[in-house]
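Engineer: Return atomic coordinates for the entry below.
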Amino acid sequence: MVAEFKLHRRAVLALLAAVAACSDPDARIRNRIDTGWHRDDLEALLLHWHGHALRPDGSFQLAFDRAWKPQPQPELELTGQARLVYAFAAGHEYIPDAGYLKVARRGADYLLQRFRDPVHGGFFYSVTPEGAPKGTAKRAYGHAFALLALAEVYRIGGDVRYRDAALQAWREIELNFFDPAGGLFNECERDFKPVAGSRTQNPLMHMFEALLALREATGDKIAENGARRLGDFVVNQLMQGQAEGSAHIPEWYDEAWKPLPTQAAGGYIDLGHQFEWSHLLTTGAVVSPIYAQVAERVLSYALASGYDDIEGGCGLKAFPDGGKTDTRKGWWQQAECLHGLLVGAKETARNDLWRRYEQTQELIKKQLIDAEYGGWRAADVLPCKSGGCKDVQPDPYHMVRLHQAALKLASG
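Structural biologist: Prediction:
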């Protein structure tokens, strides 16, 4: 009798789900997203970081071993501090009773009080544990995360101080970091004199991400125009099309933004970043409809060049001169792979992408979620049992971005 009841109940639930899907086509998409796992992992990550990372002055301890024992932290770097501000602000949207917004605001205040340069503007690369300037260089990568953090704290909390600080930060970035070719200098001296050297797409990608967040938070045309400026530069100048129609974005360039041509010269295509670009460009369709088409091409390249259709997940690097793909699997690349698959599957409704989403999620559950200590395993090379994992806690930025996207898509 109990078995008959269970079968009847399942049949009723299946019928109700089918009816709901007919009246609400997006329900099919929401039903394929494992919202329970995304929410549970988000809660677990932030619970651990909240329990261990908070310092009395509003900054964060970021260096821990796998068992959450604090490790020496001789300086506080802008990137890591800003990423944790973002993570707590984003977490508040889904876990509003945990006090995360207060933590994010204190962290944002610390960025503005201790990292901001009162003389030349912008943000120092690092400060001492006591909050005094230490690394006074200005790096575009760190500025991108400071901008993302301020935009997210404003979007979630609505305090105009952070909106104004974010818009001011972008004005200073736009004035000082753009090089004549249209990209960003990697690094400048304290007075924003550019430091000579090669270029990388990584700061552009995260600045594009931060500007999309700033546009969403404020609706400001300045942010939209900035995202379009960077996106167009990447799509029109950096992206390399393939004969079969896919495309990729190389990692390193010379000072004229010509991609380094060979593996021996330092040229490669970061596969995790291809998945990351695919979901960012899809989101960026709000500023240019062409970005969605480009996103599909980049995702196609990432799948063909780096996806493991046997076990799920993606490798590390492909090479412009046809060298053998580095198929080793690192932790953050798997987070971005899953993020790209999720957004691509939602956008295109392709069943093969949903299958890969489920496959890669299982890989992450089995290989990266640390059931013993909490957090994720810091894998340079999976599996951890073969010795490819560090005894550290990786910061939760990539994971929080992934779970935030999943829960937002699931909510419609």
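Engineer: CA only for contacts and neighbour counts going forward, please
Structural biologist: OK.
Engineer: quick one, helices of this structure?
Structural biologist: 2-23, 26-32, 35-52, 78-94, 100-110, 140-157, 160-176, 202-218, 221-233, 271-283, 290-306, 331-348, 351-367, 397-410 (DSSP state H).
Engineer: just so I know, which of those helices lies nearest residue 66?
Structural biologist: helix 35-52 (11.6 Å; CA to CA).
Engineer: That closest one vs helix 397-410, what angle?
Structural biologist: 140 degrees (axes from the mean of the first three to the mean of the last three CA atoms, to 10 degrees).
Engineer: can you tell me which residues contact the nearest residue to residue 334 once chain neighbours are set aside?
Structural biologist: What sits nearest to residue 334 in space, not counting adjacent residues and going by CA to CA, 6 or more residues apart in numbering, is residue 313, at 5.6 Å. Neighbouring residues of residue 313 by CA atoms under 8 Å, 6 or more residues apart in numbering: 307, 329, 334, 337-338, 359-360, 363.
Engineer: repeat that with 10 Å
Structural biologist: 272, 303, 306-307, 327-331, 333-338, 341, 356-357, 359-364 (CA atoms under 10 Å, 6 or more residues apart in numbering).
Engineer: Buried members of the residues you listed into PyMOL, please.
Structural biologist: Burial among the contacts of residue 313 is assessed by 16 or more other CA atoms under 10 Å; the matching PyMOL selection reads:
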select buried, resi 272+303+306+307+327+328+329+330+331+333+334+335+336+337+338+341+356+357+359+360+361+363+364
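Engineer: And for residue 37, the neighbour number?
Structural biologist: Around residue 37 there are 13 other residues, counting by other CA atoms under 10 Å.
Engineer: could you list every residue that touches it?
Structural biologist: Residue 37 sits in contact with 43, 361, 365, 403, where contact means CA under 10 Å, 6+ apart.
Engineer: Pick out the most distant pair among those residues.
Structural biologist: Among the contacts of residue 37, 43 and 361 lie farthest apart (CA to CA), at 17.0 Å.
Engineer: Tell me the spacing between the residue nearest to residue 334 and residue 297.
Structural biologist: 19 Å (CA to CA, to the nearest Å).
Engineer: swap in residue 369?
Structural biologist: From residue 369 to residue 297 the distance is 30 Å (CA to CA).
Engineer: and what of residue 251?
Structural biologist: For residue 251, the distance to residue 297 - CA to CA - is 17 Å.
Engineer: try residue 23
Structural biologist: 32 Å.
Engineer: The structure of the following sequence is requested for comparison with the preceding one:
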Amino acid sequence: MPVPSSLSPSLAAGIVALTRHYADTVLPLWRAAGWNEALQLPYEALDDRSGRPLAAVRYRAMACARQLFIFSHAGPADAARAEALFASLQRHFGDGNGAWLYSIDAAGQPLDSRRDLYTFAFVVFACAQYHRLSGSAAALELMRRTTELIEQRFADGQGLYLSALAEDFADDGAPVLQNPIMHLTEAYLAAYAIDGDAWYGQRLREMGQALLARFVDPASGCVAELPQGEAGNRIEPGHQFEWFSLVMGAPALFAGSALEAALRRAFVFAQRHGVAAGTLGVSAALAADGALQDATQRIWAQTEFARALAVEGSAQSLGTLALWTERFRSRFLHDGGWHEVLGPGGEVLRADMPSTTPYHLLGAYQALQALIERA
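Structural biologist: Below you'll find the model as predicted:
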């Protein structure tokens, strides 16, 4: 591939290397060893040395939905796998009316029947993506039914949503948390892009205002994991980068908003306090003042940093991104796949490769590839 004139040769080469590793190493893991043919589901995780499935304890609807997303984007040769995942999502986890189980056991029987907002959000997201790429009318209908149920059941009456409910949708005391709201934002953005219903745009603006009021630290602009003022709160740098990419990627909805202004400050704060200068490794958690709380480095946070740098797009960010591609590849990727969690010194802290991680890799690589396409 020729080097784009507006990108440095090192950045262009780094992007090519990352996307090649994804196509040649990551996706094949889930086409073969990672696929449970009997259940027509991806295994939850593979061993990061042998590439063999780890002993199955559960299968989650969210993991199935994330794999539906990645295989929807994998191309015509993988259309049958995407179709199988869409069918399995409904057969194993759905009730036909937009309600979803959290998980099933290794034999395919219900394991955790709670109603989990994070799961519902990923179903909306995956159905929107699958419809966009396949034209499936069934996926569009399922996306709409799930959205209706989210609004009817999970809404907390204050502009946001409870993180979970009992199987019968009764309130069982689960709190409002930022992470499922972030992924619901992602899901509604995907739904808005393919549906065009102005309701999604209005709801997203309202969610942004409620998030700003309840979760955003006025001092730093960061979105905390818990509502402001709650004990045990923390800032996850990876989530600042993820929120930044979502909001900056939807200027028609958020340009000029107070949430956009806050997240621009959060981007700077998270990079200053949560990214190691030498390795560009993103730490897991900070205190509100920027003090390091958890120095472990999870791969998803690294990819969200890269996506945010690409979306921000300044010369400084692209320079950092060129260094990031090199350091990320040498620290987190290997010939058999990837390392899920590293210590700050590069020590491998987990030996599994979850089926959910390619969703983060693909999201980052799409943003990086867009840089080449725009050059």
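Engineer: care to give me the TM-score?
Structural biologist: The TM-score (TM-score structural alignment, normalised by the length of the second structure) is 0.89; 365 aligned residues with a CA RMSD of 2.4 Å.
Engineer: What's the match for residue 183 of the first structure in the second structure?
Structural biologist: When the second structure is aligned by TM-score structural alignment, residue 183 of the first structure is paired with residue 160.
Engineer: need the contact list for that match.
Structural biologist: Residue 160 of the second structure neighbours (CA under 10 Å, 6+ apart): 151, 154, 176-178, 181, 203, 206-211, 214.
Engineer: rerun at 6 Å
Structural biologist: Contacts for residue 160 of the second structure (CA atoms under 6 Å, 6 or more residues apart in numbering) come out as none.
Engineer: ok, now residue 226 of the second structure?
Structural biologist: Per CA under 6 Å, 6+ apart, neighbours of residue 226 of the second structure: 177, 233.
Engineer: Try it again at 8 Å.
Structural biologist: 176-178, 215, 233-234.
Engineer: Likewise for residue 134 of the second structure?
Structural biologist: residue 72.
Engineer: Now which residue in the first structure aligns to it?
Structural biologist: Per TM-score structural alignment, residue 134 of the second structure is aligned with residue 157.
Engineer: give me the number of residues near the counterpart of residue 344 of the first structure in the second structure?
Structural biologist: The alignment partner of residue 344 of the first structure in the second structure, by TM-score structural alignment, is residue 312. Neighbours of residue 312 of the second structure under the rule other CA under 10 Å: 18.
Engineer: What of residue 190 of the second structure?
Structural biologist: 20.
Engineer: For it, list the residues it contacts.
Structural biologist: 125, 128-129 are the contacts of residue 190 of the second structure under CA under 8 Å, 6+ apart.
Engineer: what's the answer for residue 64 of the first structure, then?
Structural biologist: So residue 64 of the first structure contacts 70-71, 392-393 (CA under 8 Å, 6+ apart).
Engineer: Please report which of those has the highest neighbour count.
Structural biologist: residue 393 (23 neighbours).
Engineer: so what corresponds to residue 318 of the first structure in the second structure?
Structural biologist: For residue 318 of the first structure, the residue aligned by TM-score structural alignment is residue 286.
Engineer: Pull out the buried positions in stretch 260-277 of the second structure.
Structural biologist: 260, 262-271, 273-275.
Engineer: Need the contact partners of that stretch.
Structural biologist: 216, 218, 220-223, 237, 240-241, 243-244, 247-248, 254, 281-286, 290-292.
Engineer: Can you say which of these are buried?
Structural biologist: Here, 16+ other CA under 10 Å leaves 216, 220-223, 237, 240-241, 243-244, 247-248, 254, 281-286, 290, 292 buried among the contacts of stretch 260-277 of the second structure.
Engineer: what residues does stretch 383-403 of the first structure touch?
Structural biologist: For stretch 383-403 of the first structure, using CA under 8 Å, 6+ apart, the contacting residues are 38-39, 41-42, 45-46, 62-66, 68, 80, 83-84, 86-87, 90-91, 332, 335-336, 338-339, 367, 375-382.
Engineer: so what's residue 380 of the first structure up against?
Structural biologist: Applying CA under 8 Å, 6+ apart, the residues contacting residue 380 of the first structure are 328-331, 388-390.
Engineer: now residue 172 of the second structure
Structural biologist: So residue 172 of the second structure contacts 164-166 (CA under 8 Å, 6+ apart).
Engineer: show me the contacts for residue 169 of the second structure.
Structural biologist: Contacts of residue 169 of the second structure by CA under 8 Å, 6+ apart are 115, 153.
Engineer: so what corresponds to residue 8 of the first structure in the second structure?
Structural biologist: Under the pairing rule here (TM-score structural alignment), residue 8 of the first structure has no equivalent within the second structure.
Engineer: so how far is residue 21 of the first structure from residue 8 of the first structure?
Structural biologist: 20 Å.
Engineer: neighbour count winner among the two?
Structural biologist: Between residue 8 of the first structure and residue 21, counted using other CA under 10 Å, residue 21 has the larger neighbour count: 16 against 12.
Engineer: The more buried one is in contact with residue 32, isn't it?
Structural biologist: No. At 11.7 Å, residue 21 of the first structure and residue 32 do not qualify as touching, with contact defined as CA atoms under 8 Å.
Engineer: Contacts only, for the equivalent of residue 52 of the first structure over in the second structure.
Structural biologist: Aligned by TM-score structural alignment, residue 52 of the first structure pairs with residue 33 of the second structure. By CA under 8 Å, 6+ apart, residue 33 of the second structure lies in contact with 51-53.
Engineer: Tabulate those residues in JSON lines, adding columns for distance to residue 90 of the second structure.
Structural biologist: Shown next, in JSON lines, are those (distance: CA to CA, whole Å):
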{"residue": "51", "distance to residue 90 of the second structure": "28"}
{"residue": "52", "distance to residue 90 of the second structure": "26"}
{"residue": "53", "distance to residue 90 of the second structure": "23"}
